[in-house]
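Q: Here is a sequence together with a model predicted from it:
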Amino acid sequence: MADEGTYINHYQNVSICISYCEPTESFISLLKVKVKDKDAQTIFDTIVKELESKNIDMTKISFTGFDDASLFSGEFSGVSAKFHIIEVQESLLTLKSLFNFINRSSIGLARFNDVQTLMKHPQLKLIQPGDTRWLSYSRSINAAIRCYEPLMITTGTYS
């Protein structure tokens, strides 16, 4: 969670707090940012730099929380959207890799189909995610969810 406020000295203070999976919360920092640099990218970069200096792994962040100010909560260019991009991009890259692993190899595709047959699972196909339309990602995700167990067995990650 982060918030900012501008003080009389023309600096913007940014506070950062972190909640861990355990019921623990830590105050991380109170940072000064010049008011003229008060834009989402500068604040995002400042937060990331501070978290990295504290050895906090950015890939393990699963949720961010900010107030409703557009600087933080703006859907496309707010600080929150910039954190969201990190999380979503990694998930979509995994989805693309999964599709390529199964469908770009005749052996992988045959193995996937065989696993579905052995499990008496409906013969479903993965849908290639597209880079230009969110709807194609939705269809790809839904297909992967419907085939989850056969996919895990095919890729050797089922436990």
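A: Perfect, I can see it now.
Q: When you work out contacts or count neighbours from here on, use the C-alpha atoms and nothing else.
A: OK.
Q: Could you point out the helix or strand that follows the longest helix anywhere in the chain?
A: Longest helix of the chain, by residue count under DSSP state H: helix 79-103. Following helix 79-103 in sequence order, the next helix or strand is helix 106-118 (DSSP states H and E).
Q: now the angle between helix 79-103 and that next one, please.
A: Angle of helix 106-118 versus helix 79-103, following axes from the mean of the first three to the mean of the last three CA atoms, to 10 degrees, is 90 degrees.
Q: And here is the other one:
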Amino acid sequence: MARRFLQDSDYSDQIRDEIRNLLDDSDDSRLLRQAEHKTIAQMRNWLTSRYDCDKIFAPAIEGEPDTRDAFVVMIAIDITLYHLWSKERGKIPQIRSDRYQDALDWLKSVGNGETIADLPAKPQDDMTGGVQIYSLYKPNNNKY
């Protein structure tokens, strides 16, 4: 079984096991895994231009200190739970909608560079360099 960024124990702060089991009634938690996969893809789309997503979404290793960012784990759970609730059309609790919107707002703000997150930066060699200006027109010599 592949290691996952989100662990089953991470969910206990935000949702009771009984509710989580109602949202994903599959024996192998297939729906939960699919929602987690969508969540990580969604978060990567916003963070990848500025941050090292491979480090951010590295799974915790059993027996070693947990190096995952607690805030990233929290919003990943918020987004995952929203995706799970989405199949229950019209029954999404307001707290889930609010937390999902808060997570999206933070991701957009960080992705656009309006907010600086305490996350591993993308290595310099991966970043695009400065601005390059060019023109289709030949430069003019404006000496008089």
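A: Structure's in. What do you need? Keep in mind the model is a prediction, meaning the values are calculated, not measured.
Q: Superposing both, give me the TM-score.
A: Overlay of the two chains. TM-score (TM-score structural alignment, normalised by the length of structure 2): 0.26; 56 aligned residues with a CA RMSD of 4.2 Å.
Q: Please point out which parts of the longest helix of structure 1 sit buried.
A: Buried positions in helix 79-103 of structure 1, judged by neighbour count with 16 or more other CA atoms under 10 Å: 79-84, 87, 92, 95-96, 98-99, 101-103.
Q: Nearest to S73 of structure 1 among the residues you listed?
A: Closest approach to S73 of structure 1 among the buried residues of helix 79-103 of structure 1 (CA to CA): S80, at 5.5 Å.
Q: Please tell me how far that closest one sits from T155 of structure 1.
A: For S80 of structure 1, the distance to T155 of structure 1 equals 33 Å [CA to CA, to the nearest Å].
Q: circling back to that earlier point, can you list the helices and strands that the longest helix of structure 1 packs against?
A: helix 40-53, helix 70-73, helix 106-118, helix 134-146 (3 or more CA pairs under 8 Å, 6 or more residues apart in numbering; DSSP states H and E).
Q: Any idea which of those gets closest to S26 of structure 1?
A: Among those, helix 40-53 comes nearest to S26 of structure 1, with 12.2 Å by CA to CA.
Q: picking up where we left off before, for I28 of structure 1, which of the helices and strands packed on helix 79-103 of structure 1 is the nearest?
A: Nearest of these (CA to CA): helix 40-53, 8.1 Å.
Q: and that closest one, what does it pack onto?
A: Short answer (3+ CA pairs under 8 Å, 6+ apart): helix 40-53 of structure 1 packs on helix 79-103.
Q: and the helix it packs on with helix 40-53, angle?
A: Going by the same axes, to 10 degrees, helix 79-103 of structure 1 makes 70 degrees with helix 40-53.
Q: before we move on, back to that, dump the helices and strands packed on helix 79-103 of structure 1 into a markdown table; add mean neighbour count and distance to S19 of structure 1 as well.
A: Compiled in a markdown table, those are given as follows (neighbours: other CA atoms under 10 Å; distance: least, CA to CA, whole Å):
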| stretch | mean neighbour count | distance to S19 of structure 1 |
| --- | --- | --- |
| helix 40-53 | 16 | 13 |
| helix 70-73 | 19 | 18 |
| helix 106-118 | 16 | 40 |
| helix 134-146 | 16 | 29 |
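Q: mind giving me TSV with those helices and columns for distance to C17 of structure 1?
A: Formatted as TSV, these follow (distance: least, CA to CA, whole Å):
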stretch	distance to C17 of structure 1
helix 40-53	10
helix 70-73	15
helix 106-118	44
helix 134-146	32
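Q: Out of those, the one nearest Y11 of structure 1 is which?
A: With CA to CA as the measure, helix 40-53 is the member of those nearest Y11 of structure 1 (12.4 Å).
Q: Kind regards, and thank you for your time.
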